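Enquirer: Generate coordinates for the sequence data below:
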Amino acid sequence: MTSHAPPPRPESDAFLGDLAAIVGPEHVRTSAEDLALALREERGLYQGHALALVRPGSTAEVAGVVRACAAAGIPLVPHGGNTGLVGGGVPYGGIVLSLARLSKVRAIDPLNATMTVEGGCVLLDVQAAAEAHDMLFPLSLPSEGSCRIGGNLATNAGGTAVLRYGNARELMLGLEVVLADGRVWNGLKGLRKDNTGYDLRHLFVGSEGTLGIITAAVLKLFPAIKARATAFVGCVSPEAALAVFSRLRKEAGESLVAFEYLPRLALDIVLKHAPDSVEPLAGTHDSYALVELASPRAEADLTGLLEIVLSEEIEAGHVEDATIAASEAQRQALWLLRERISEMQRFEGGSVKHDVAVPVSRVAEFIREASAACIAAMPGVRPLPFGHFGDGNIHFNLSQPVGMDKEAFLASWETFNGIVHDIVQAMDGSISAEHGIGLIKRDELPHYKDPVALDLMRTLKATLDPRGILNPGKVLAMGEDIPAALPTRKVR
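Expert: Here you go, the predicted structure:
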């Protein structure tokens, strides 16, 4: 993996001096050590380059930096917790604009059930601030200890609670955004109804920093969880798991917070490589579901409800065995079996990863069809579909055949992408459910996105960022904003 950094330009020092006058010299970092983490995405698929890492401490300073970049024609890439998985935060020239210093909780309004936070707030801190007022901010991700709310919104993050509470987009009521010319749009209203024209806030959620920089947000809060029940369920097939989900959705309603699917292979890999993991059920099963019910009512008998539904699903032949966590420690142990899948899969050699969505009614069908098609293309390949069954988001990963050379397997990445994404498209699905487009899917997007939608996206980009300085080359390939030398795409 190589970086294609251009040689320094004489005008760079003067430009960096202008930035230092805005944010303070100590907040313009140019050393290789300071830049290292900002130039490489989490999985190491891309390596970029930049003039500096700039750390503004207020919205006004962000606006000043953007104005300076616009005047000089220097690109900038907003930087949150650097937990993205599609290369969307990797810079190719210009500056990295870190929001780490914009980390204040500006206001909490329990009666309005909202909180206003700055874009650099770490997600875990946002959750804790809500808990301090006996409220819940439900967005939850494995990276919640380091990801930042501005990045969560810019990528429309999903996570394990989407089934009940929705994506990041559904958890936001208002935004403050610095535009490409340095103007600040103040849309920080905690309103559920505001019918005064175009709903501008939704342009920036999911835009991956290509249309504006989210510096603050008004977030929805919910009643704190007072009762919870978690079960690990062994099912006879993906179709059976879907039947269990359908039944629970009818019986539990809004109490059904999570329904995560994993095949036996996923559980085998976690049990094999995570030394403190324990087999959750007595036997082995084709498919598993991790189910969680939650309620703000302490007296809610969620365990009793789970017992009734699962017993009836055993009689119906969908469920073979199940266990309900009897303590918080047992609950956390069950969740770790799900959350460690991606981490442990790397010990099985090369893997090709897909983050896709299909209608919930077709998730079992998708798993069957995509698995069969990939095995037909490469006998011995090991499909590992898992994820958010209840909202149609499947992480369709493929582990290399046992004994196969890793690089030889990864050479088939484009072939598997075509197979999986074509099936997703035929089912009216999406090639990106929660990870975004970034660089890794940018060149595939025109094959699967409606051409009129793409044209509207390009029009929005050209209107809001006519000079192409905001995170150039990401999501859309547009003229001069394409990086001069994109690295070869890889999947591990």
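
Enquirer: drop to CA atoms for contacts and neighbour counts, all remaining ones
Expert: Will do.

Enquirer: Quick check: buried residues in stretch 169-189?
Expert: Neighbour counts using 16 or more other C-alpha atoms under 10 Å place 169, 171-185, 187-189 of stretch 169-189 among the buried residues.

Enquirer: Also stretch 320-330?
Expert: For stretch 320-330, using 16+ other C-alpha under 10 Å, the buried residues are 320, 321, 322, 323, 324, 325.

Enquirer: Could you do stretch 222-233 as well?
Expert: 222, 223, 224, 225, 227, 228, 229, 230, 231, 232, 233.

Enquirer: What is the nearest of those to residue 102?
Expert: Nearest to residue 102 among the buried residues of stretch 222-233, counting by C-alpha to C-alpha, is residue 222 at 24.1 Å.

Enquirer: I'd like the structure of this one too, to check against the first:
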Amino acid sequence: MKHFIDQCRQLIGSTHVLTDSSDMTSYLTDYRQRYIGTAAAILKPANTEQVAEIVKLCAQHRIAITPQGGNTGLVLGSVPDQTGRSIVLSLLRLNQIRHIDDINNTITVEAGCILQQVQNAANSVDRLFPLSLASEGSCTIGGNLSSNAGGTAVLHYGNCRALCLGLEVVTPQGDIWNGLRALRKDNSGYDLRDVYIGAEGTLGVITAAVLQLFPKPASQLTAFVAINSVEAALALLNLARSNSKDTVLSAFEIMSSYSLALVKQHFPELKQPALKEHPYYVLIEFSSQDSEAANCAALENLMTIALDTGTAQDAVLATSLAQSNTLWQLRESISSAQAAEGKNIKHDISLPISQIGTFIQQTDALLQQKFNGCRMVTFGHLGDGNLHYNVSAPKNSSIDDFLAQQNAINRVVYDSVAQFSGSISAEHGLGAQKRDEILRYKSPVEMQLMRSIKQALDPLNIMNPGKVVQPLP
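Expert: Below is the predicted model:
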């Protein structure tokens, strides 16, 4: 290992090879501060060529690689295991905006670019890069692509896979595949881009990408709506779709009353809308390329119909960008508020949209039967079927005792998800946390196909081993 570390120092400079434990801790600790891995070193290359040379050295010495961006993942996909026979490959220095083509509506960026940096670069040429996440100030494009991130704009723009046209990837052999094609049509063989997106670094290292840009909306308006049930939210979603003919329904988020109460408790400085308490709330965003007046008329018409029919109980319309940002901040602060309340058990699931109400009703009841008093923090992207269905411990109970039941709680939730033909991972990925869990819910044929791809591309099993899928024996 010493010889390998010395070679790395010669390659990228001693400053960018971290071996002191105090320097390594932040790279080895998962985002939720619950797991700490070990590694021989943290390597911070400056460009794709250095990444390729590091991978070649790792293949030669049979050293595992954990690619890492902003380390904001929630399923232990971006931290190493505890064997100590791996390195963390930090891509944060690959942070250049390589090219913006405002005619083709594309931007070519390196994997270490922070998402907010890409959003700002798009804005500088009067364009929109629509991927939006609560962690956009720290997560990286490479990590977004590796987990096929979703966020709040999937309803209209799609997830990361839909936003990416081309990739640059370093293979497990240290070769560089230049697939940075800024094409919307390219039917010239297997779509290698889609193999790497969502693979969580298990098949290669994404080092750059061509991303799609969109015209900036001339108007974006937000409404915060009180409703009595998830079924009412689904009815409101159908109304919103039918009333957005001249506008775009760009976001439709749901949050339970308890979710919002946690935000009020832990972030009292955030101004809450002047609405009476109801079981659920919906955040709706309409966007338009036309005038703000037309957009406002569409949203007001929707609210009039929803209130007159009893679909909605009350509503607040943002009349300024500042008010809209405040409403969005309430939604984006739910995870932080739940963390401030105490440790919890997260579930990032997706379901057929029409089944979400029945799923919540049935699964809530099952959890209360088996884990009486558990508190449900339910929120998410209702418009695309992605629910963050999180479970907090009963009030005044032992957190350790509660977390000891995590596997049993997961089983109730995931079995229910399977019953409704859903997925146990909507946008967070599998990582190490759900790698074995997925075996219960994917067919042997599907798992064998995944293992075959892993074996074919990474026969030495050095790319993020232990994540997503176990290799063939």
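
Enquirer: Just give the TM-score of the two.
Expert: After superposition, the two chains reach a TM-score (TM-score structural alignment, normalised by the length of structure 2) of 0.97; 469 aligned residues with a C-alpha RMSD of 1.3 Å.

Enquirer: rewinding a little: now, among the buried residues of stretch 222-233 of structure 1, which is nearest to residue 373 of structure 1?
Expert: Distances from residue 373 of structure 1 to these, taken as C-alpha to C-alpha, are shortest for residue 233 (27.3 Å).

Enquirer: which residue in structure 2 lines up with the closest one?
Expert: Here residue 233 of structure 1 is matched to residue 225 in structure 2, going by TM-score structural alignment.

Enquirer: Ignoring the adjacent residues along the chain, who's closest to that match?
Expert: residue 315 (4.3 Å; C-alpha to C-alpha, 6 or more residues apart in numbering).

Enquirer: In this structure the one you found contacts residue 223, no?
Expert: Yes - with contact defined as C-alpha atoms under 8 Å, residue 315 of structure 2 reaches residue 223; the gap is 6.8 Å.

Enquirer: Burial check on whatever residue of structure 2 lines up with residue 360 of structure 1, number of neighbours?
Expert: In structure 2, the residue matched to residue 360 of structure 1 (TM-score structural alignment) is residue 353. Neighbour count of residue 353 of structure 2, defined by other C-alpha atoms under 10 Å: 16.

Enquirer: Is residue 290 of structure 1 in a helix, a strand, or coil?
Expert: Taken by DSSP: H, G, I helix; E, B strand; the rest coil, the conformation at residue 290 of structure 1 corresponds to strand.

Enquirer: and the counterpart of it in structure 2, how many neighbours?
Expert: When structure 2 is aligned by TM-score structural alignment, the residue opposite residue 290 of structure 1 is residue 283. Counted with other C-alpha under 10 Å, the neighbours of residue 283 of structure 2 add up to 24.

Enquirer: if we can go back for a sec, that's a helix at the match of residue 233 of structure 1, yeah?
Expert: No - per three-state DSSP, residue 225 of structure 2 lies outside any helix segment and is strand.

Enquirer: correct me, but it touches residue 314?
Expert: Yes - if you go by C-alpha under 8 Å, residue 225 of structure 2 and residue 314 touch, sitting 5.9 Å apart.

Enquirer: Can you state the residues of structure 2 onto which stretch 455-463 of structure 1 aligns?
Expert: Counting by TM-score structural alignment, stretch 455-463 of structure 1 sits on residues 448-456 of structure 2.

Enquirer: Not counting that stretch itself, show me its contacts.
Expert: By C-alpha atoms under 8 Å, 6 or more residues apart in numbering, the residues outside stretch 448-456 of structure 2 that reach it are 202, 203, 461, 469, 470, 471, 472.

Enquirer: 6 Å instead, please
Expert: Residues outside stretch 448-456 of structure 2 that contact it (C-alpha atoms under 6 Å, 6 or more residues apart in numbering) are 471, 472.

Enquirer: Throw the buried residues of stretch 320-330 of structure 1 into JSON lines and include distance to residue 39 of structure 1, thanks.
Expert: Formatted as JSON lines, the buried residues of stretch 320-330 of structure 1 follow (distance: C-alpha to C-alpha, whole Å):
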{"residue": "320", "distance to residue 39 of structure 1": "48"}
{"residue": "321", "distance to residue 39 of structure 1": "47"}
{"residue": "322", "distance to residue 39 of structure 1": "45"}
{"residue": "323", "distance to residue 39 of structure 1": "44"}
{"residue": "324", "distance to residue 39 of structure 1": "44"}
{"residue": "325", "distance to residue 39 of structure 1": "42"}
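
Enquirer: Perfect, I'm done here.
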